[in-house]
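Enquirer: For reference, the sequence and a predicted model appear below.
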Amino acid sequence: MHCKYYRLVSGIIVLILMLTGCGNWQPTGADNNLTSQSSASLNGNNTFPSSQKNMSSTLSLGALSNLTSIHMINAMTGWALSQGSLLRTINGGVSWTNVTPKGVVSTSEGTLSAYDAQTIWVVFNKESSTSITVYRTTDGGQKWESAEINTTPWYGRVTSLDFFDLTHGWLLASYDVSMGVESVEVFQTNDSGASWKSNASAIIGQKPSNALPLAGSKNGLVFSNQKNGWLTGFSHGDGIWLYSSSDEGRTWSQKTIVTPKGYHTDGGAVSTEPPHFFNQKEGVLPVEFRGEKPPAFVFYRTEDWGLSWTPTTPVQTANKSQEYRGFHWSIIDSTHAFVSDGYQLYFTSDGSHSFVSVTPNISLAKLQQLDFTSEKLGWAIIDGGLWRTMDGGHTWVQI
């Protein structure tokens, strides 16, 4: 009764304000979004320059398709991205609610950083745009705040977004890719995403700043704490491609990684992927040796803040004649993880020193992502559709 009464009174007050022109109410249509008119990289405020409320809607049966990524926080709550949409579940993926910020184009590709069940940051890349919009929610997608980053004259596309706490975050903007080089810029926020500043850039035709590499294709930017960051990818040169920063992403240096005996790193045969840190000292670095026959996947481990990385037991495709399908993995904690080569699942419970093979009841040929929250419970995106397992990957059921 109290809830119904409150809503009725609130509705009357809102109607009076709208009719009298008082307050600061704005149209809620998608074409009338509140957006910041100034670049967030120049905005020193500690509050977001723009905010909006979102009218979420539950997806109908069969609407969950064309997924690009999933990020489960725990067994019940998580986030997922499809083309131009952000989805949220609170029942283990059985049903999903569309919580996309208003004004996002349906064809936009999204990148997100999920902090917990209520708080995430997300970017939807805009075609041929010289600005980047960073959205944040702290209430599960009901209300959104946004800030703009001006990238003029470059068309920016965010390829990595990372927050290691509620305040400090980084994003990697890609501007151009050409003949083995990629123009990129690293942005940082110290106020939860309300404002952003450029820390370093490498632009084709310009002198790279602060040793940020121009050569190579970059695929990830991750920070283990406020100071130490990692830039991953691959190049057409020899060696394992990895750069690190110890000053919040302002200067960068190349790391030397030991190659396992019997493996080669010639001409872009190796790709590093963003590391996962369990704490500031311990973490794993996924490395894919695509030039081997058969291809192999290795978790490198660090126990000294990333000063050194040691390879663990490789996961290899069982049959040399099988086509390369790419590796996918999900890290549960410091000792448990799953890896797939597109044929089998492999599980480790001892920090990647050994793996056991798991044969699933479905084909993994079009596997896009794995996401496990425990040794038994996990999700997979296969050809845009969502599947769930409750027995460690043996049996999968489509959601």
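Expert: That came in fine, so what should we check first?
Enquirer: Going by C-alpha atoms from here, please, whenever you check contacts or count neighbours.
Expert: Noted.
Enquirer: Going along the chain, name the strands of the stretch 151-300 of the chain.
Expert: Using DSSP state E, counting those that start in this stretch, the strands found in the stretch 151-300 of the chain span residues 157-163, 169-178, 181-189, 197-202, 217-223, 229-234, 242-245, 253-254, 270-272, 276-277, 283-289, 296-302.
Enquirer: Redo these as TSV? Include mean neighbour count and distance to residue 312.
Expert: Output for those, formatted as TSV (neighbours: other CA atoms under 10 Å; distance: least, CA to CA, whole Å):
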stretch	mean neighbour count	distance to residue 312
strand 157-163	23	26
strand 169-178	21	29
strand 181-189	23	30
strand 197-202	21	33
strand 217-223	23	21
strand 229-234	24	19
strand 242-245	21	17
strand 253-254	16	21
strand 270-272	24	15
strand 276-277	20	15
strand 283-289	23	10
strand 296-302	23	6
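Enquirer: structure B:
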Amino acid sequence: MMSMGKTRQKSTRARRLVAALGLAGAVLALAPAVPAGATPVGTAPAGAREPAPGAWQLTTTGTDARFRGLAPVSRSVAWAAGSKGTVLRTADGGQSWRNVSPAGVGELEFRDVEAFDARRAVVLAIGEGEASRVLRTEDGGQTWTESFRNTDPRAFYDCMTFFDHRHGLAMGDPVDGKFRILSTGDGGRSWRVLPDAGMPAARPGEAGFAASGQCLVSSGPKDVWLATGGGPAGRVLHSADRGLTWTATETTIPAGDGAKGVFGLAFRDRRHGLAVGGDYRPDQASPRAAAVTGDGGRGWTASATPPSAYRSGVAWLPQAKSTALAVGPTGTDLTTDGGRTWRTVDTGSYDTVSCTADGACWASGEKGRIARSVVR
């Protein structure tokens, strides 16, 4: 049982982050660029002052890759995976980044990364046929091993999630009318396609969005949720047995064509979840772009005041029961009431966001953008 002292400390930290994010605009600290390579690719100047608590601090990555895959481990350690086969890792809170990209995969499009610590990580490349692959490292990215290559030309993988250091899933768009699920029980060293007998039929045009690494998310040892779009309505599928059987529920987020639906999910426990999405086309409006659930995804309620535009990534703040961030190409939104209302707190472009238990949130996106926000 958590002591009252620790509870008060965590609540205070959450309030401080909320106050900082409520400032008009984020404080961005830009460090000078350093050439990429096997050495640090971005380094903050000595003696540089950190920004106000909770404000995004944009780091220098030394690359223009787009990072839709993000896996922070702590305030200090984070991994990012993106276009042109690029994988970066930091061990000093983003003051410097190392280019740890696998050799000879510049044609691959990494859209998700799951990291266990500073040395072990798994990355997912998307695409039709053999473009969909999984690679794994156990030495901080010095060497990589390909553990899965899709050989079915009909399959296209989008996202992955891990329940613990051993058990994980990856999801792909429908094949023969059902979403395809890969499973691993050894930390990503090997994968198998799960039987689809417990998977509901996909609707015409329905698929997942490989936009933020958050179309498949988990909470606890067995619960996992899958986000969809493209069909008649944005849906969320839930499994309570690590992907063997699923139930599907419509959300309030509109779909109807291949550009609209649910893009990102976040669950702070097996009951309380957030969904974000909309229409990713910049010239199209995205009404009702967020929804909330308090029953594990069996029912979804539209946010009374949703984000003002399409959002692809969402994350609960550490040790906060009602505070979360949502990000997209036009900015960052904050909720302090569990997703019922949102307000824009930053206008920088990000595709995905994730927070760590020790009080840090990270965001990444286009043109090499990776930022961090810390609660002191």
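Expert: Ah, there it is. The shown structure was predicted, so the numbers you read here are calculated from the model rather than taken from an experiment.
Enquirer: on that earlier part again, of the strands of the stretch 151-300 of structure 1, which is nearest residue 14 of structure 1?
Expert: Counting by CA to CA, residue 14 of structure 1 lies closest to strand 181-189 out of those; the figure is 35.5 Å.
Enquirer: tell me what the closest one is packed against?
Expert: Under the contact criterion of 3 or more CA pairs under 8 Å, 6 or more residues apart in numbering; DSSP states H and E, the helices and strands touching strand 181-189 of structure 1 comprise strand 169-178, strand 197-202, strand 217-223.
Enquirer: just to revisit the earlier point, can I get the strands of the stretch 151-300 of structure 1 in a markdown table with distance to residue 10 of structure 1?
Expert: Listed next are those as a markdown table, based on distance: least, CA to CA, whole Å:
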| stretch | distance to residue 10 of structure 1 |
| --- | --- |
| strand 157-163 | 36 |
| strand 169-178 | 37 |
| strand 181-189 | 36 |
| strand 197-202 | 40 |
| strand 217-223 | 44 |
| strand 229-234 | 47 |
| strand 242-245 | 51 |
| strand 253-254 | 57 |
| strand 270-272 | 54 |
| strand 276-277 | 46 |
| strand 283-289 | 50 |
| strand 296-302 | 55 |
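Enquirer: about what we covered before: got the helices and strands packed on strand 181-189 of structure 1 as CSV, with distance to residue 98 of structure 1 columns?
Expert: CSV is the format used below for these (distance: least, CA to CA, whole Å):
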stretch, distance to residue 98 of structure 1
strand 169-178, 24
strand 197-202, 31
strand 217-223, 27
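Enquirer: what about the most centrally placed residue in structure 1, distance to residue 196 of structure 1?
Expert: Geometric centre of structure 1, nearest residue: residue 112, 4.8 Å, by CA atoms, centre = their mean. When distance is defined by CA to CA, to the nearest Å, residue 112 of structure 1 is 16 Å away from residue 196 of structure 1.
Enquirer: next one: residue 221 of structure 1
Expert: As for residue 221 of structure 1, its distance to residue 196 of structure 1 is 16 Å (criterion: CA to CA).
Enquirer: what does residue 324 of structure 1 give?
Expert: 40 Å.
Enquirer: more neighbours, those two?
Expert: Shown here are residue 324 of structure 1 and residue 196; by other CA atoms under 10 Å, residue 196 has more neighbours (27 against 17).
Enquirer: Excluding chain neighbours, give the residue nearest to the equivalent of residue 368 of structure 2 over in structure 1 in space.
Expert: In structure 1, residue 368 of structure 2 lines up with residue 385, judged by TM-score structural alignment. With CA to CA, 6 or more residues apart in numbering as the criterion, residue 385 of structure 1 has its nearest non-adjacent residue at 5.2 Å, and that residue is residue 65.
Enquirer: Near that neighbour, how many other residues are there?
Expert: Around residue 65 of structure 1 there are 15 other residues, counting by other CA under 10 Å.
Enquirer: same thing with the one 3 residues further on?
Expert: Other residues near residue 68 of structure 1 come to 21 when the count uses other CA under 10 Å.
Enquirer: What sits closest to it if chain neighbours are left out?
Expert: Distances taken as CA to CA, 6+ apart place residue 82 nearest to residue 68 of structure 1, at 5.1 Å, with adjacent residues excluded.
Enquirer: give me every residue that touches the one you found.
Expert: 65-69, 109-110 (CA atoms under 8 Å, 6 or more residues apart in numbering).
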